[in-house]
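A.B. asks: here's a sequence, model it:
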Amino acid sequence: MVELVHTLADHIDDVNSCTFSDSLLATCSLDKTIRVYSLNDFSEAPFSPLRGHTYGVHCCCFAPHSPILATCSTDGKTILWSMDNGQVRASFQQPTSSPVRVCKFSPNSLYLASGAADGSVVLWNVPLLKIHRSSSVKDGSLVACTFSPDSKLLVTGSSCGDLTVWDENLRCLHSEKAHDLGVACCDFAAQPIAGAERGMEHFQLASCGQDNEIRLWLISYSGAKGLEMRCKDTLSVHSAPVLACAFSNNGEILVSGSVDKSVIIYKVKSQCIVHILTHHTRYVTACSLAPTYPLLAIGSMDKTVSIWKLRQENDTPALLPLVIRRQSKTETHIENWSEDDIKNWLSEEGLSEVEHVFTANNIDGKELLNLSKESLLHDLKIESLGVRNKILRKIEEIKSKMKSTLTNIPDEFLCPITCEIMKDPVIASDGYSYERSAIENWISTKRTSPMTNLPLENLLLTPNRTLKMALNRWLESRSTTLL
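C.D. replies: Presented below is the predicted three-dimensional model:
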């Protein structure tokens, strides 16, 4: 369950950014101010609001290991504020004096990156309070940036749609077009992906942009082998440009906010929607998940910041189907399997001894389909001929089962609560259809829509006879096909 716990309405213009520390929440706005709140009771700090910028404030971020807040503005300045008393610790002027759109501390708090409208990017040495390195992208404004968990990589996003990967000395390691019409935000998961080979780090990155899409990237890096970046998944759920995205601290939850005024909370591994929030009345511009609390902050152009409490991790939320429904292995296309699906499959087939090899090489369903005797031997280094043959035989068995099973179940036949084919579909007052027993169980403890989280107008459930007839016809055609 997601519960609204507080709404902050102190800004008098668009909220552009919000960020958590272990004990504080900071927000900034086009009204030129930064406001700081305690997480204990969401009361405003005695020194808040902070005033030092002469134009709108675009971004704010806390230093991970010290009580410092950084903010940046159209005035070309990036300011460091003490969270002990609200005083200015330092004020950095972008060398080009261009409006600064984004700033971010490295996880080790050694560097602060600032990106500007003219495409310039600066790494500031925080302990020495001076420039470490500066560079620029080829085209567009810098509007997003994030550091890898080990602080060795910086990724920037531009208004031209490029994601650029830099090392800690601002040497460009990689650049590619990620989003048509422009990147809006990007965020590294705070934890590296487990199972990396010796000397190689694997990181997960999310990006979003003006093309209405969210993309999940795998970045692999080592000093000896260089850097590889590939898109693992594309999430096309929002109906308008996606302006913000953020991982939870453990990397299991991803949150996104959009021009369509909604916020969507995803489970990363299963790619299922946990909740859709439609609380704000104008564009959602910012979202942030607290590092230690189960709290989510959402900023909007409606001048407010809403704070939500998320379900604890040991509670299993009702998952809503996303683009690809994760069914049992014999019901879904093998090319849609996640790395976890592959790991479970290997275990079930008595191939546990090679799980670590598949995990280290990030083998998912698509990669599995491309495996051959040669790649198993030379790429995955599986020396046992018997094991290699067994893997290939099991892959062929799965493919054979797939041919006899209808896989593309129409979304309208699936209950949004159970993710299973409905037997007795009913329409609730939110306009969505659900399996009767599932929605009855839901409304016995809640009075909100499972799809929108908004209050239900009434608890009336109307049989959806048209949907049931269509479902019966589909089931009959399926049986005929299988015969």
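A.B. asks: only C-alpha atoms from now on, for both contacts and neighbour counts.
C.D. replies: Noted.
A.B. asks: look up the closest residue to residue 36, ignoring the ones flanking it.
C.D. replies: When the adjacent residues along the chain are set aside, residue 36 lies closest to residue 26, with 4.4 Å between them (C-alpha to C-alpha, 6 or more residues apart in numbering).
A.B. asks: tell me which element that neighbour falls in.
C.D. replies: strand 24-29 (DSSP states H and E).
A.B. asks: could you identify the helix or strand that succeeds that strand?
C.D. replies: Where DSSP H and E defines the elements, the next helix or strand beyond strand 24-29 is strand 33-38.
A.B. asks: got the angle between that following strand and strand 24-29?
C.D. replies: 160 degrees (axes from the mean of the first three to the mean of the last three C-alpha atoms, to 10 degrees).
A.B. asks: helices or strands up against the strand holding residue 26?
C.D. replies: Here strand 24-29 touches strand 15-20, strand 33-38, strand 57-62, going by 3 or more C-alpha pairs under 8 Å, 6 or more residues apart in numbering; DSSP states H and E.
A.B. asks: one more, so I can put them side by side:
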Amino acid sequence: MVSIVRTLRDHTDEVSCCAFSSALLASCSGDKTLRVYHTSDLSELPFSPLSSHGYRVHCCCFSSCGRFLVSCSTDGSAIVWNSDTGERSAALQHPSRSPLRVCALAHDCAHLLAGACDGTVALWDFSSRTLRRCSAVSEDSVVACCFSPSNQMFVTGCTRGDLKLWDLDVNLLHAEKDAHDLGVTCCSFAAQFNVGVYGCCVEFRLASCGQDSQLKIWIVSQREGAGCVMKLLHTLTAQSAPVLSCAFSSDGELVNLGTVLHTLNQHDRYVTAVALSPTMPWIATGSMDRTVTVWRIGDGDDTTGKYSEQTWFSQTDGEERKLPGHSRLLLADWSEEDVQNWLSEEGLEELVSIFKTNNIDGPELNQMSKETAAELGIESVGLRGRLLRKIEALKAEQSGSEAPDEFLCPITRELMRDPVIAADGYSYERESIQSWIRGKNKTSPMTNLPLQTTLLTPNRSLKTAIARWKSSQ
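C.D. replies: A predicted model of the protein is given here:
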């Protein structure tokens, strides 16, 4: 049994990641912030949101004790926060300021790892906050990483599709080429591990997912004096689109024979993140619809910390739900029933019969004006004004979330106002790319290759297209 505990709607851009501690839930977003909630009542903490990052926050994670929260961003920094006060404990900069896509803390809190777009990983000593080493591990962006439960090795995954095992000196232990066709998106170790009878072998379970629409479960064996071996245990193929996130439950058990236990369809757009509480039967999912949904698993007893569902993952092909007022479907796609339901939700029930009689659907609602409202027979000036204000608010809500991807700045993921073309051939918001360059980062935010020139050319055709799209909303 699965039920929704609450849907959190505080972020103003796509949710990138979710993480639980024993008492808190954190989420991060393209809006450059992290938000932190009490798991007791899902109220937002007084110091939330946390907003020291200059660009999109890609990943966040708690220390095992829950005292620290770590985040990483396109701005090339990993920030350590005190989760009790919200104070910034440290800001750790990647040596080449390359955008950081993923971060992970060792279970013993000895090391902090971050994967970068230039194919490197930065490894810090967490207690002293000093850089231990920064090493190239791939020719492509590192977008996934996690420490083993033993804290003696870690895994990296890249956009090429390789999974690699490393020791703490960043020596390669094992490489699994093309583990996921078109790229790895996430990896996660189970907390438990098995030790051989004579202590000469340790076995871990690793989950990975990728652009190939598959979730894979691996056995990672570490034998004394014989290195590491990875063996594929399961390939789960219930997904029909790229799988973006995966996580083990606290007991480390697996889905029995790969059976899908539940399909969760609350979100209106792609699901990008999934996290499981270590102490409660809860799952948190984050989405491109800007929301975080908290789910209760099982019979509703939140005090046991035990539940039967074991391995969870999120994927991009979530079912589109037509829930007026909260749906991210464009207004122009709404049916007559959607419009009538929206009126009821907004406290305009007295207009439902009028709209039903006149067969008003989404496109007609989108074009509603004072004149057309009067023609419908809405005699009350106050009621007409309230209707039009609700419509404008709805348009404003939708205008940023459904913009075509090419209209969004690759750095900030915000709708561009003054798009310019950089030397890498990509278009950016002028202010964002200028700030990027002023930060002594002379590489492309998209390719990580050096920019041959800092000259920026106005993209007038794109600016016109964005203006045309905005007017249509």
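A.B. asks: TM-score for these two?
C.D. replies: Put the two chains on top of each other and the TM-score (TM-score structural alignment, normalised by the length of the second structure) is 0.62; 303 aligned residues with a C-alpha RMSD of 1.5 Å.
A.B. asks: just checking, the residue nearest to residue 36 of the first structure touches residue 33?
C.D. replies: No. With contact defined as C-alpha atoms under 8 Å, residue 26 of the first structure does not count as touching residue 33 (10.5 Å).
A.B. asks: mean deviation, the strand or helix carrying residue 79 of the first structure versus the second structure?
C.D. replies: According to DSSP H and E, residue 79 of the first structure maps onto strand 77-82. Strand 77-82 of the first structure, aligned to the second structure and superposed, deviates on average by 0.3 Å (mean C-alpha distance after the TM-score superposition for the first structure).
A.B. asks: give the other helices and strands that that strand contacts.
C.D. replies: Applying 3+ C-alpha pairs under 8 Å, 6+ apart, we find strand 77-82 of the first structure packed against strand 68-73, strand 88-93, strand 100-105.
A.B. asks: which outside residues touch that strand?
C.D. replies: With contact meaning C-alpha atoms under 8 Å, 6 or more residues apart in numbering, strand 77-82 of the first structure is reached by 53, 67-72, 87-94, 97, 99-100, 103, 114.
A.B. asks: just the buried members of those?
C.D. replies: Buried subset of these (neighbour count, 16 or more other C-alpha atoms under 10 Å): 53, 68-72, 88, 91-94, 99-100, 103, 114.
A.B. asks: wait, which of the residues you listed is closest to residue 237 of the first structure?
C.D. replies: residue 103 (27.6 Å; C-alpha to C-alpha).
A.B. asks: and the nearest residue to the closest one once chain neighbours are set aside, what does it touch?
C.D. replies: Excluding the flanking residues, the one nearest residue 103 of the first structure by C-alpha to C-alpha, 6+ apart is residue 114, at 4.3 Å. When contacts are counted by C-alpha under 8 Å, 6+ apart, residue 114 of the first structure touches 72, 78, 94, 100, 101, 102, 103, 104, 121, 122, 123, 124.
A.B. asks: dump the helices and strands packed on strand 77-82 of the first structure into a markdown table; add distance to residue 393 of the first structure as well.
C.D. replies: Formatted as a markdown table, those follow (distance: least, C-alpha to C-alpha, whole Å):
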| stretch | distance to residue 393 of the first structure |
| --- | --- |
| strand 68-73 | 56 |
| strand 88-93 | 62 |
| strand 100-105 | 49 |
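A.B. asks: could you tell me whether residue 303 of the first structure really is in a helix?
C.D. replies: No. Using DSSP: H, G, I helix; E, B strand; the rest coil, the assignment for residue 303 of the first structure is coil, not a helix.
A.B. asks: how about the nearest residue to the alignment partner in the second structure of it, chain neighbours excluded?
C.D. replies: Counting by TM-score structural alignment, residue 303 of the first structure lines up with residue 290 in the second structure. Spatial nearest neighbour of residue 290 of the second structure, excluding adjacent residues (C-alpha to C-alpha, 6+ apart): residue 14 at 4.5 Å.
A.B. asks: farthest pair within the buried ones among the contacts of strand 77-82 of the first structure?
C.D. replies: Farthest pair in those, by C-alpha to C-alpha: 68 and 99, 21.6 Å.
A.B. asks: what's the burial count for residue 400 of the first structure?
C.D. replies: For residue 400 of the first structure, the neighbour count with other C-alpha atoms under 10 Å is 12.
A.B. asks: what helices or strands is the strand or helix carrying it leaning on?
C.D. replies: Under the criterion of DSSP H and E, residue 400 of the first structure resides in helix 385-403. Where contact means 3+ C-alpha pairs under 8 Å, 6+ apart, helix 385-403 of the first structure is packed against helix 373-378.
A.B. asks: which bit of the second structure covers the helix it packs on?
C.D. replies: Alignment note (TM-score structural alignment): helix 373-378 of the first structure is unmatched in the second structure.
A.B. asks: quick check: buried residues in that helix?
C.D. replies: For helix 373-378 of the first structure, by 16+ other C-alpha under 10 Å, it's residue 376.
A.B. asks: from the contact counts, what lies against that helix?
C.D. replies: If you count contacts as 3+ C-alpha pairs under 8 Å, 6+ apart, helix 373-378 of the first structure packs onto helix 385-403.
A.B. asks: who's in contact with residue 186 of the first structure?
C.D. replies: Neighbours of residue 186 of the first structure in contact, by C-alpha under 8 Å, 6+ apart: 144-146, 155-157, 205-208, 244-246.
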